[in-house]
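[1] Compute the structure for the input listed below.
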Amino acid sequence: MAELTNEIKKIAVVGTGVIGNGWIARFLAQGYDVVATDPAEGAEGRMCAAVEHAWPALEKMGLAEGASQDRLHFESELKQAVADVDFIQECVPEREDLKRKVLADIDRHAKQGAVIASSTSGIVPSTLQADCQHPERVIVAHPFNPVYLIPLVELVGGQKTDSAVIEQARKFYDSIQMKPLVISTEIEGHVGDRLMEAIWREALHLVNDGVATTEEIDASIVYGPGLRWALMGPFLTLHLAGGDQGMRHMLEQFGPALKLPWTKLEAPELTDELSNRVIEGCEHQTEGQSVAELNKRRDEFLIELLELLEKYWPAANLNGRL
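    The predicted structure follows:
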């Protein structure tokens, strides 16, 4: 049984890439002291710039009392960064060998009672905790970009994870205005990424086969199913497609179509030709717009969309877990 810290006051973020910096911004905006560490050259400067970029959006969302960018400290050594914190969010690159090594190092140096959460998008927690001395306190906490705005975080425990650790993590993420989804079964890619990967694979096939451009495929989602999914997701969207009888009628009428060879489950080979089509398509779509400008537009849109979601789907939950 893991002995947990009673109150989370200070957080460490290990790895300051896009996801790590997103976590840092969210934690700061919620009024926490944050210490970050990353061995990459120039990491501290990029981190500060990323937090500065995210801050206007967080101000629009509403900062917690005491929230300040001044509560962020960068530490060059991992040992010092994690030694005196209550919660550690690991965000190093998605390589199994690297993550296992870093998590084992974190576990070795973190104080008793600290929770260790990995932001892995696909690796199962039992694999990640395999080299840790205290695997019972290691979980997966997989967010979605931009972490400082998107509320979903998928929580998954490994074979040796203490259920009390998952519950404490769930309460913590809930307290920082996130929607923690506790997933009961370990599976590569968890839930959200597996669904996104299915669409991504199909999109690559459509480009590869010359059926549609990247711009046309994006438009087909933005102005079609994406609008409905933002409120209801795939199941309730199709429930409404069944009319008064809902999903029962939908499955009776459209279920046989599932046998038709519409989709291609395996991804196409990522040839140079396909890569160039995708890259050139995206560059054409964003011509004259910098990534920073696109990020700003995305953030403003997400803030308004979250307000709409709360208006039309308040306190959405899944058996009390969301």
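
[2] From here on, just use CA atoms for contacts and neighbour counts.
    Noted.

[3] Show me what the lengthiest helix in the chain is packed up against.
    Scanning the chain for the helix with the most residues, using DSSP state H, yields helix 291-312. Applying 3 or more Cα pairs under 8 Å, 6 or more residues apart in numbering; DSSP states H and E, we find helix 291-312 packed against helix 43-61.

[4] Other residues contacting the next helix or strand after the helix it packs on?
    Sequence-wise, the next helix or strand downstream of helix 43-61 (DSSP states H and E) is strand 72-74. The contact list for strand 72-74 (Cα atoms under 8 Å, 6 or more residues apart in numbering) reads 28, 33-37, 44.

[5] Another sequence for comparison is provided below:
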Amino acid sequence: MSTTHPTVAVIGAGTIGLSWAALFAGHGLRVRVTDPRPDLAEAVGAALAEAAPHLARQGLDTAGLADRVRLAGEVTEAVRDADVVQESGPESAAFKRALFARLVREAPSHALLLSSSSALPATTFTDGIDDAGRILIGHPFNPPHLVPLVEVVPGRRTREDSVTRAVAFYRSVRRVPVVERKEVPGFVGNRLQNALSREAVRLVEQGVVGPAELDMIMVNSLGLRWSTVGPFLGAHLGGGPGGYRHMAEHIGPSMRQLGDSSGRPAQTPEQTERLIRAVEDAYGSRSYRDLTGERDRKQLAVLDALEQATADERDQETRP
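    Take a look at the predicted model:
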């Protein structure tokens, strides 16, 4: 793979593919986009124009953004000189199996073959494909030119060097790649999102709260918290200086009384202890004061940005 200006083929020009194309072009990469949609040129042009201000705010040079993107009539043309292929096609194992078999044949032998699949692990569509060692999941969150996470999920036949290259590639375009070492449908992000969505629907259906009120609760509590710390670090800090162990021992029992809608049995003491130790291994090397100080600075920054955005919206509404 070229270390200066690699060529990236974007297969599929839906919402995700167009956002990927804008991100890659914003980082100076040569981009080749293909999709059978008849309005491909218009869609790409509109997506680049819409993304340009966002990319500029990230400090990227958007001059000549469109010049770095070329349309390809079909897959063979798009991948001919590609160093990386980012597939963002239909969520269908049959479609992906046929496409990736073709990509293995027609893309250069060094090209990394990545799928934006939201739920299908790579192993579900790579059985029987030669050279599946360079195929793996690179699942973004919409829109990828703004949301930094990319779930990097190797299949059973993915080579370790392909994982390493995928991580390096996504870091080169300022994404945050997280490697997941076990394939599960939906990966991690969508499973967490799905669990929260199921509970949100249940609360609304039961008449506990309305949709607008539930969203307000999320935005002004968990949404704010989780924009700066995740569930485990949040719980670790919620336990005070005693950390996650204090949280699990003193607050955990009352939280477990809320019930588990999945029907999963309660954790055994041994399972709880293993989880406590895992959280302590992750965060125990830093002091409570250090971690809470960092959390508070980030949360204040988010609140300041939201307040400014609200003020800007009000200003626009009052303009003649």
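
[6] what's the TM-score here?
    The TM-score (TM-score structural alignment, normalised by the length of structure 2) is 0.78; 267 aligned residues with a Cα RMSD of 2.1 Å.

[7] sorry, back to before: quick one: the longest helix of structure 1 to helix 43-61, angle?
    40 degrees (axes from the mean of the first three to the mean of the last three Cα atoms, to 10 degrees).

[8] So which residues of the stretch 151-300 of structure 1 form strands?
    Chain-ordered strands for the stretch 151-300 of structure 1, with DSSP state E, counting those that start in this stretch as the definition, fall at 152-157, 179-183.

[9] Please identify the most buried of these.
    strand 152-157 (a mean of 24; mean count of other Cα atoms under 10 Å).

[10] Quick check: residue 219 of structure 2 vs residue 80 of structure 2, distance?
    The gap separating residue 219 of structure 2 from residue 80 of structure 2 is 45 Å, by Cα to Cα, to the nearest Å.

[11] which residue in structure 1 lines up with residue 212 of structure 2?
    Counting by TM-score structural alignment, residue 212 of structure 2 lines up with residue 215 in structure 1.

[12] which residues touch that match?
    281-282, 285.

[13] Now do the contacts for residue 228 of structure 1.
    residue 237.

[14] Report how many residues lie close to residue 310 of structure 2.
    As a burial measure, residue 310 of structure 2 scores 12 neighbours (other Cα atoms under 10 Å).

[15] And residue 257 of structure 2, by the same measure?
    By the measure other Cα under 10 Å, the count of residues near residue 257 of structure 2 is 9.

[16] ok, back up a step: now do the longest helix of structure 1: distance to the chain's middle.
    Centroid separation for helix 291-312 of structure 1 versus its chain: 16 Å, with Cα atoms, centre = their mean, to the nearest Å.

[17] swap in stretch 205-220 of structure 1?
    25 Å.

[18] next one: stretch 111-131 of structure 1
    For stretch 111-131 of structure 1, the distance to the chain centre is 15 Å (Cα atoms, centre = their mean).

[19] do the same with stretch 157-171 of structure 2
    Distance, centroid of stretch 157-171 of structure 2 to centroid of chain: 16 Å (Cα atoms, centre = their mean).

[20] Could you do stretch 228-238 of structure 1 as well?
    Centroid displacement of stretch 228-238 of structure 1 relative to its chain, using Cα atoms, centre = their mean, is 19 Å.

[21] Also stretch 159-178 of structure 2?
    Remark: stretch 159-178 of structure 2 is offset 13 Å from the chain centroid, using Cα atoms, centre = their mean.

[22] now do stretch 293-306 of structure 2
    For stretch 293-306 of structure 2 - counting by Cα atoms, centre = their mean - the centre lies 22 Å from the chain centre.

[23] What span of structure 1 is stretch 133-147 of structure 2 aligned with?
    So stretch 133-147 of structure 2 sits over residues 136-150 in structure 1, by TM-score structural alignment.

[24] The matching stretch: end-to-end distance?
    For stretch 136-150 of structure 1, the end-to-end distance is 28 Å (Cα to Cα).

[25] Give me the contacts around it.
    Contacts of stretch 136-150 of structure 1 (Cα under 8 Å, 6+ apart): 1-2, 18-19, 22-23, 25-26, 54, 58, 114-121, 124-125, 129, 151-158, 160-162, 165-166, 178, 299, 302-303.

[26] For that stretch, buried residues please.
    136-144, 146-150 (16 or more other Cα atoms under 10 Å).

[27] distance between the helix or strand where residue 101 of structure 1 lies and the chain's centre?
    Taking DSSP H and E as the definition, one finds residue 101 of structure 1 inside helix 96-109. In terms of Cα atoms, centre = their mean, the centre of helix 96-109 of structure 1 is set 20 Å apart from its chain centre.

[28] Over in structure 2, find the residue span it aligns onto.
    Taking TM-score structural alignment as the measure, structure 2 aligns residues 93-106 with helix 96-109 of structure 1.

[29] same deal with stretch 29-40 of structure 1?
    Per the alignment by TM-score structural alignment, stretch 29-40 of structure 1 matches residues 26-37 in structure 2.

[30] Go ahead and name everything in contact with that stretch.
    5-13, 21, 24-25, 40, 52, 55, 60-62, 65, 68-75, 78-79, 173.

[31] if you set the cut-off to 6 Å instead, what comes out?
    With contacts defined as Cα atoms under 6 Å, 6 or more residues apart in numbering, stretch 26-37 of structure 2 is touched by 5-13, 62, 68-72, 74, 78.

[32] Find out how far that stretch is from the centre of the chain, if you would.
    Computed by Cα atoms, centre = their mean, the chain-centroid distance of stretch 26-37 of structure 2 equals 20 Å.

[33] cool, stretch 150-162 of structure 1 as well?
    With Cα atoms, centre = their mean, you get 12 Å for stretch 150-162 of structure 1.

[34] distance between the ends of it?
    Stretch 150-162 of structure 1 end-to-end distance (Cα to Cα) = 27 Å.

[35] do stretch 54-72 of structure 2 as well
    Stretch 54-72 of structure 2: ends 25 Å apart by Cα to Cα.
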